[in-house]
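S.K.: Need a 3D model of the following:
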Amino acid sequence: MVKRGSRRNAAANRKPKKVKQKPSGVKLWMRRFVVWGGTLALIGVLFLGLAVGFAAQSLPSFSELKATQNAQTIVVRARDGTEIVELGPSYGKWVDGDEIPQVMKDAMISVEDRRFHSHFGVDPIGLVRAVWVAATGNGRVSATSTISQQLARNLFLNSNRTVDRKMREAVLAMALEWKFSKDEILELYLNKVYFGGGAYGIDSASRKFFSHPATELSTGEAAIIAGLVKAPSRYSPTADVQAAVDRAQVVLRLMKEQGRIDPGVSVDPSAVQLKEERGQNSVRYFTDWALPQLDLLLPETFEPIEVWTTIDIGMQRAAETAISSHTPGGAQGALVSVDRDGAILAMIGGTDYVETNYNRATDAVRQPGSSWKLFVYMAALEAGYTPESSVRDVPVTIDGWSPRNSGGNYAGEIDVRTAFAYSKNTVAAQLGYEVGFGTVASMARRFGITTPVSTYPSMVLGTSETRLIDMTRAFAAVSAGGRSVEPYGIVKVTTASGETIYEHQKSRSSQLVPEYVAAGITDLLQSAVATGTGRAAQIGRPVAGKTGTTSSNKDGYFVGFSSGITTGVWMGRDDNKAVGGLQGGRAPAQAFAAYMRFAVKDRPIEKFNTDVQLPEWQLEPDDEFYFGDPEDYYYIDEQGNLIEPGAPSTPRPGQGEGPFPIEGQDEGDVMDRPRSRPAQGGGEGSQAASDDFLDRATGGDQPAPPRPPVRVLRPSPSPPPQPQR
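M.R.: Sure, this is the predicted structure:
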């Protein structure tokens, strides 16, 4: 039994227990940071691994990535096969990894990702280094994307500089490393990366800059190509040769520092032979006009195609020189040249495509001036005039409009050929009035004028605005003997493998005017160049054409043809202001001649067919033609009555007596010149025979409806005719 005192002494002798102290604030937060940070890092790594694994499983296969292409490449070729322009991205030929020159691989790794073979898609060392440089330098983080990251961005992402995009880029880069080998990634990268000028991949870049495939790249060429990735537009050898060479020197230095080439190797990138860049200025007017037609000509396709066009490189250059050399300062010039089948040989839409790509040859709507008289005189020739027909160059007033000749001179009694050659406005006005302004408008429509055409009297002088390509098309139809011509620019389209997916088919041609009309107007056009207002267009061989000048010299025109080539030239200002001294017979005709001398130099000299063979209805008729055989066709009896085949010679209801259908004129008047026929209505008194029959039977049309009188002023004595516009 223990005594109570002993228990007290024992309790007193026991040492008090130490109370466990809680960590201080700093240590506590450090501990929490380590614990929670480690936990979050573990979760993050786990999440990242899952994300990378999931992304790797979702990636296309290597063969699928190899086959993908982001946009269509269009190579445009001239008629001789010469490449004139390449549009859209070009991917060239795929170069397998074992075919890529080792120097190309080394150059790219040296300048873009020196630790490519040691990182897992993201370069932590490079990232830390970039952050340190930013912290101790200007505060900007330099580019740290690895080759894998760049490939991920090119294949799957855009170029937005956002944190979200960079995180996804890193995940995809690690997924690429997970799924593909380093060699496969490098092969994909070198065949996909953009090198500028529309070139994607080393083969496209090699062909664009050096005119040979990537398998033949030298060390200097590889250095130039590798240096382009950082800034394709800045270091492109086609834009700045010196900048490209300086950048290539940087690549070579890095290759030596990293031991990828021998330090003793001396390479001079400036000695590299760059591909000659052909002029692509003026020809872009043509491609802008022709290529949109592919949407109608081809089935939907995204594979690379080659477009073979009608453009002649030599003629295009000659046209560009002719326009630039003769267009007045401050003005614009345009030219369209068409072969006899409608093929566009040359097209200039302005003096400088880089300055303005507005195509004045196909889109600008301007007044053609007196070149419009082509349609007036064709309508007159079709109505019965000939180049030798007599007309009067005197002051006239039509519906209150009084046209003037340039210079105010009047020649009095002249023939049609002289009136056309000297571009007599008063004669054109009288002819337009006689045949009908609507008839002139219909003639213009017949020959391919697509813009609105006025029927006011002044329309005969070219006040209706039109396009140069349409006027050129009309003159080309005259050159073709009056047969329609359809301008075209695309000959065929082939795929990269050579398969033809489109080929131009000759369009159906129709006779727009009788051959005697085409021969007659060619006679007039030839006279205009030989002796009239178009003398500046002479080139030492037969040329037919017409000048045109609008009021206040706002527009100058010349359209003509020789040896099967038809060319139209326009000059003027885009703001429609006057151009001092601009006349169709001067600068436009001179530009025409300068171009055509080159265009026809290899073609045989061709004489024009100006032998006007008049149709029978313009010749003296014989008795049978007048009276006919009742068993064969409708005819007119001696009293002027219309007789049906086999019917008795009695008048039909509604027919009067006397010569039908002309009143107040004798047979000679009827045969001299046909008149336009009024519209026929229905009912008992309507026309009983076809227009064709009446033309054959009477030698002319029915009388025209009454017109307001033409007030012809008394001509005063005047000097011999002077050239007009």
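S.K.: When you work out contacts or count neighbours from here on, use the C-alpha atoms and nothing else.
M.R.: Will do.
S.K.: What is the end-to-end distance of stretch 416-425?
M.R.: End-to-end span of stretch 416-425 (Cα to Cα, to the nearest Å): 12 Å.
S.K.: In contact with Met347, which residues?
M.R.: 282-283, 285-286, 316, 319, 334-337, 361 (Cα atoms under 8 Å, 6 or more residues apart in numbering).
S.K.: any idea which element the nearest residue in space to Thr567 that is not next to it in sequence lies in?
M.R.: Excluding the flanking residues, the one nearest Thr567 by Cα to Cα, 6 or more residues apart in numbering is Ser337, at 4.2 Å. In this structure, Ser337 is located in strand 332-338 according to DSSP states H and E.
S.K.: I'd like to know which elements that strand is packed against.
M.R.: Secondary-structure packing of strand 332-338 (3 or more Cα pairs under 8 Å, 6 or more residues apart in numbering; DSSP states H and E): helix 313-326, strand 344-348, helix 468-479, strand 565-572.
S.K.: Another for comparison:
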Amino acid sequence: MAHRKDSRIEPSFEASPAARSSAGFSVSEEDRVVPSNRKAAAKRKSSKVKPPRGGRGKSRRGVFGVLARLFYWCFVLAIWGGIATAGIVVYYGAKMPAATTWAIPDRAPNIKIVSVDGQLLGNRGMSGGEAVGLHEMSPYIPEAVIAIEDRRFYSHFGIDPIGLSRAMVTNVLGGHFSQGGSTLTQQLAKNLFLTPDRTLERKVQEVLLALWLEHKHTKDQILEMYLNRVYFGSGAYGVEAASRRYFGKSARDVTLSEAALLAGLLKAPSRLSPARDPKAAEQRSQLVLAAMRDEGKISAKEMTTAMSAPATRSPSYWTGSENYVADTIMEELPDLIGDVRRDIVVDTTVDLTLQKLAEQSIRRLIDQSGKKLNVSQGALVSIDNSGAVRAMVGGYDYST
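M.R.: Alright, predicted model coming up:
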């Protein structure tokens, strides 16, 4: 019997893709390698993807994670803060009367006393001056007040979030309460309805009332009410009373520099009054002029001219002998017309020219003969043949 050689066939890794496919599997190009090249192929695969060097990837993921958590907690705190604020508003708002009962209180009536030819002898009443329409007063007055007190008055809805945020930052950085962030509407709401107490309850009510005012009235109406009621120091309420008090003229005739002084008084009426501290009043008015220039209300030339105007110096008290006439009329008025519930004008027979001459006569006589006669005061009443009082002087100096 013939002996056969072993005919075993070793499998070849060089088999064609078609052959392998017929065997039930497929192979990629990278798999078609001979055994001797397996290590090299593995080495090439491992070299294609390299891990990041150092901890740069981890540090980036850490920073983004911290920012994401910070944003999340800020969002959560904002939601809870909004809920808490809404709760406070509802709580203090519920303590107020129903909004349907809210109404603008009547302005304190003014009694305007005029001479026989219509010149002003004096104003009496809580306000100390008559109400003046926004279109009647000097245009510099509302422009100055808006520039220094509420430059976004015509664009906000009664509350100025930008101004409020700025005031909060200033107070925090300064470490004390220096700015309130209240709009003119909020100030009017406080003057009309609330006490000056700085409490959370009053602030919430002020905001609610400001929103109501903005809903019920136009911007011009709000500004006019504010300017006719706000306190300007030295017993003067409203721009007309203040103009008469400090400049001896109507608010209709106020100049740019005078309007800046009036607007500057609103921050601290008593402390900045030109009757008390003319220098402080002048410094404040220059800040107002600069604000008006920044807002484009006046030109640089107008600002320079106004700043060069001499400082306003006002007497500490009301002066002029015509005030004796006004006081006498106020004593007799209740018996003639009863309680005064609205603005009225009282016409008199007093001649202001004769009144000034009578005042000069009394002072000259006291100066010339007062020491010799041992007198320091004098009085004069001038009456014509019809019985009308033409002049009345009650003493040497009304302010004393």
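S.K.: Post the TM-score for the overlay when you can.
M.R.: The TM-score (TM-score structural alignment, normalised by the length of the second structure) is 0.61; 316 aligned residues with a Cα RMSD of 4.4 Å.
S.K.: returning to what we had before: buried ones from the contacts of Met347 of the first structure, can you make that a PyMOL selection?
M.R.: Entered in PyMOL, the line below selects the buried ones among those, by 16 or more other Cα atoms under 10 Å:
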select buried, resi 282+283+285+286+316+319+334+335+336+337+361
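S.K.: is it possible to export the contacts of Met347 of the first structure to CSV including distance to Gln293 of the first structure?
M.R.: As requested, the contacts of Met347 of the first structure are arranged in CSV below (distance: Cα to Cα, whole Å):
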residue, distance to Gln293 of the first structure
Ser282, 19
Val283, 16
Tyr285, 14
Phe286, 12
Gln316, 21
Ala319, 23
Ala334, 21
Leu335, 20
Val336, 18
Ser337, 19
Ala361, 17
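S.K.: measure Trp132 of the first structure to Phe116 of the first structure for me?
M.R.: Applying Cα to Cα to Trp132 of the first structure and Phe116 of the first structure gives a distance of 21 Å.
S.K.: quick one, which of those two is more surrounded?
M.R.: Higher neighbour count among Trp132 of the first structure and Phe116: Phe116, with 18 against 13, using other Cα atoms under 10 Å.
S.K.: separation between that one and Leu188 of the first structure?
M.R.: Counting by Cα to Cα - Phe116 of the first structure and Leu188 of the first structure are separated by 14 Å.
S.K.: residue ranges of the helices in the stretch 1-150 of the second structure, please?
M.R.: 17-22, 38-48, 56-94, 140-149 (DSSP state H, counting those that start in this stretch).
S.K.: Now do the second one: distance to the chain's middle.
M.R.: In terms of Cα atoms, centre = their mean, to the nearest Å, the centre of helix 38-48 of the second structure is found 75 Å from the chain centre.
S.K.: Pull out the buried residues from it.
M.R.: Within helix 38-48 of the second structure, no residue qualifies as buried by neighbour count (16+ other Cα under 10 Å).
S.K.: which bit of the first structure covers that helix?
M.R.: Using TM-score structural alignment, none of the residues of the first structure align to helix 38-48 of the second structure.
S.K.: Lys256 of the first structure pairs with which position in the second structure?
M.R.: By TM-score structural alignment, Lys256 of the first structure lines up with Arg293.
S.K.: Quick check, its match in contact with Ala306.
M.R.: No - with contacts counted by Cα atoms under 8 Å, Arg293 of the second structure stays clear of Ala306, the gap being 11.4 Å.
S.K.: Break down the stretch 301-450 of the first structure into its helices, ranges please.
M.R.: 313-326, 373-382, 416-421, 425-435, 437-446.
S.K.: Where does the second one end up in the second structure?
M.R.: When you say that, I think you mean helix 373-382 of the first structure. Under TM-score structural alignment, there's no match for helix 373-382 of the first structure.
S.K.: Then the fourth one?
M.R.: Per TM-score structural alignment, helix 425-435 of the first structure has no counterpart in the second structure.
S.K.: Equivalent analysis for stretch 528-538 of the first structure, please.
M.R.: Going by TM-score structural alignment: stretch 528-538 of the first structure matches no residues.
S.K.: swap in stretch 642-659 of the first structure?
M.R.: Using TM-score structural alignment, stretch 642-659 of the first structure finds no match anywhere in the second structure.
S.K.: hang on, the earlier thing: does the residue nearest to Thr567 of the first structure touch Leu345 like I think?
M.R.: Yes - taking contacts as Cα under 8 Å, Ser337 of the first structure lies within contact range of Leu345: 5.4 Å.
S.K.: which residues are contacting the helix or strand in which the match of Lys256 of the first structure is found?
M.R.: Using DSSP H and E, Arg293 of the second structure maps to helix 278-294. By Cα under 8 Å, 6+ apart, the residues outside helix 278-294 of the second structure that reach it are 143-144, 147-148, 257, 260-265, 272-274, 298-300, 303, 306-307, 311-314.
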